[in-house]
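[1] Structure for the following, please:
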Amino acid sequence: MLFGTTPRLPEPDEALKGRPEPAFTVPERHTVLGTPLRGPYPEGSEVADFAMGCFWGAERVFWQTEGVYTTLVGYQGGYSPNPTYEEVCSGLTGHTEAVRVVYDPAVVSYGELLKLFWESHDPTQGFRQGNDRGTQYRSAIHTHSAGQQQAAEASREAYQSVLDKAGLGTITTEILPAEDRPFYFAEGYHQQYLDKNPAGYCGIGGTGVSCPVGIASAG
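    From the prediction side, this is the model:
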């Protein structure tokens, strides 16, 4: 939502009403990994949700990671149920563009995914990421357990320390329980967009500052 030149999140009573059911269907399988988007997922799999700017490039970062079973993109952190892309881009739903990562914790840890998250975007930019500007591009982590919440908060503190030493800004990343803000699938054409459109816009770029290895676990 733009008020003058400064984006801001809507209050719940300002948000679009949304709808009780999705306005569209999504593909059954991941175009790169061949795995189901909606599940069922293998026993022992865990789920992590990240928002780090345009979800096209963000999703590719994670599907290329060993130990990741499947990835999907959607809208999270807002108020309007089952939003469309156009509604999210209006700034009137409160959602951010997010990537859901289903992974095998025996192969890749939540801490390693956090490191990838911090290093793959600039978490100090507020309601923008690079040239993308708007509330839907804000940085966020939505956690699925107390362990993930603790690990995410510890990693934010650790990464802020190294950003401070590099003379960079304050992290604006939201860290909230996923159960408080549901994840809604994005339209089918957004799923694995950069596999379907290899020359498409990515928009992902980090600060160039490494995140400390082994900063946290989600035990």
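
[2] From here on, just use CA atoms for contacts and neighbour counts.
    OK.

[3] Next, the contact list for residue 213, please.
    112, 115 (C-alpha atoms under 8 Å, 6 or more residues apart in numbering).

[4] hmm, 10 Å instead?
    Neighbouring residues of residue 213 by C-alpha atoms under 10 Å, 6 or more residues apart in numbering: 111-112, 114-115, 155, 158.

[5] likewise residue 61?
    Residue 61 sits next to 55, 71, 99, 116-117, 120, 204 when contact means C-alpha under 10 Å, 6+ apart.

[6] To compare with the earlier structure, here is another sequence to fold:
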Amino acid sequence: MLFHRRETRLPSPEEALKGRPEPEFALPDRHTVLGNPLAGPYPEGLAVADFGLGCFWGAERKFWQTPGVWTTLVGYQGGHTPNPAYEEVCSGLTGHTEAVRVVFDPSAVSYETLLKLFWESHDPTQGFRQGNDTGTQYRSAVYTHSPAQQAEAEASRTAYQSVLRASGYGDITTEILPAGPFYAAEPHHQQYLDKNPAGYCGIGGTGVSCPVGVAKADG
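    Below is the predicted model:
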């Protein structure tokens, strides 16, 4: 293996791989399912949400199947290494998690609805893994793009924690932070399960429904 795996802790900035100033590939122009551009700038009136919920192949499909979502793309977020490669992220030496960027029309689908889908599509109590997928790149995360998103995400976490605990689950380990740089993943990862319908999907929730209507935030 090219890089030593670190599955139990995140690297410090000093420990992280150096990365590169520019990506080593060109991102595809358009979404293979929705037909819209992957990269911004996006049309006026659309909003952006970023989620990490395990392997990004299945996670991305969950969101592109949601009415009101304009485009999705997968990438790496929450770490230190600029423009990391997939193998570097999997080493645990970049600090990134596998993430899905969701570009959506707030008049057609609310951020609260996307949060509900996020919580119900994985187990947010597992720390650095999802099911059999282990490593810091599989940690649960919400990266927010406004104070309103931050407040709504935190409120939804509190609400979901209550119902999870009542169902016998432990503490939510999801990190909720203002969005930092999002580095798009390699072209073959984009809309992977559309290109490979029988491909691996490790996404699976707890079966516990997330309350709706309790995660509102002002602003």
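
[7] And the TM-score between them?
    With the length set by TM-score structural alignment, normalised by the length of the first structure, the two chains reach a TM-score of 0.96; 215 aligned residues with a C-alpha RMSD of 1.1 Å.

[8] which of the contacts of residue 213 of the first structure tops the neighbour count?
    residue 114 (25 neighbours; other C-alpha atoms under 10 Å).

[9] mind checking the SS state of it?
    helix (DSSP: H, G, I helix; E, B strand; the rest coil).

[10] Can you give me the distance of it to residue 88 of the first structure?
    25 Å (C-alpha to C-alpha, to the nearest Å).

[11] quick one: the helices in the first structure?
    Assigned helices in the first structure, in chain order: 55-63, 85-89, 110-119, 146-165, 193-196 (criterion: DSSP state H).

[12] Go ahead and confirm residue 126 of the first structure touches residue 96.
    No. Counting by C-alpha atoms under 10 Å, residue 126 of the first structure stays clear of residue 96, with 11.6 Å between them.

[13] If you count surrounding residues, which of the two has more?
    More crowded of residue 126 of the first structure and residue 96, by other C-alpha under 10 Å: residue 96, with 29 against 19.

[14] Around residue 22 of the second structure, count how many other residues there are.
    Counted with other C-alpha under 10 Å, the neighbours of residue 22 of the second structure add up to 10.

[15] again but with residue 64 of the second structure, I slipped
    21.

[16] Counterpart of it over in the first structure?
    Aligned counterpart of residue 64 of the second structure in the first structure: residue 63 (TM-score structural alignment).

[17] which residues are in contact with stretch 64-71 of the first structure?
    With C-alpha under 10 Å, 6+ apart, stretch 64-71 of the first structure has contacts from 29-39, 41-42, 45-49, 59-63, 99-109, 112-113, 116, 191-192.

[18] First-to-last residue distance for that stretch?
    10 Å.

[19] tell me which of the contacts of residue 213 of the first structure is nearest to residue 143 of the first structure?
    The closest of those to residue 143 of the first structure turns out to be residue 114 (C-alpha to C-alpha; 11.2 Å).
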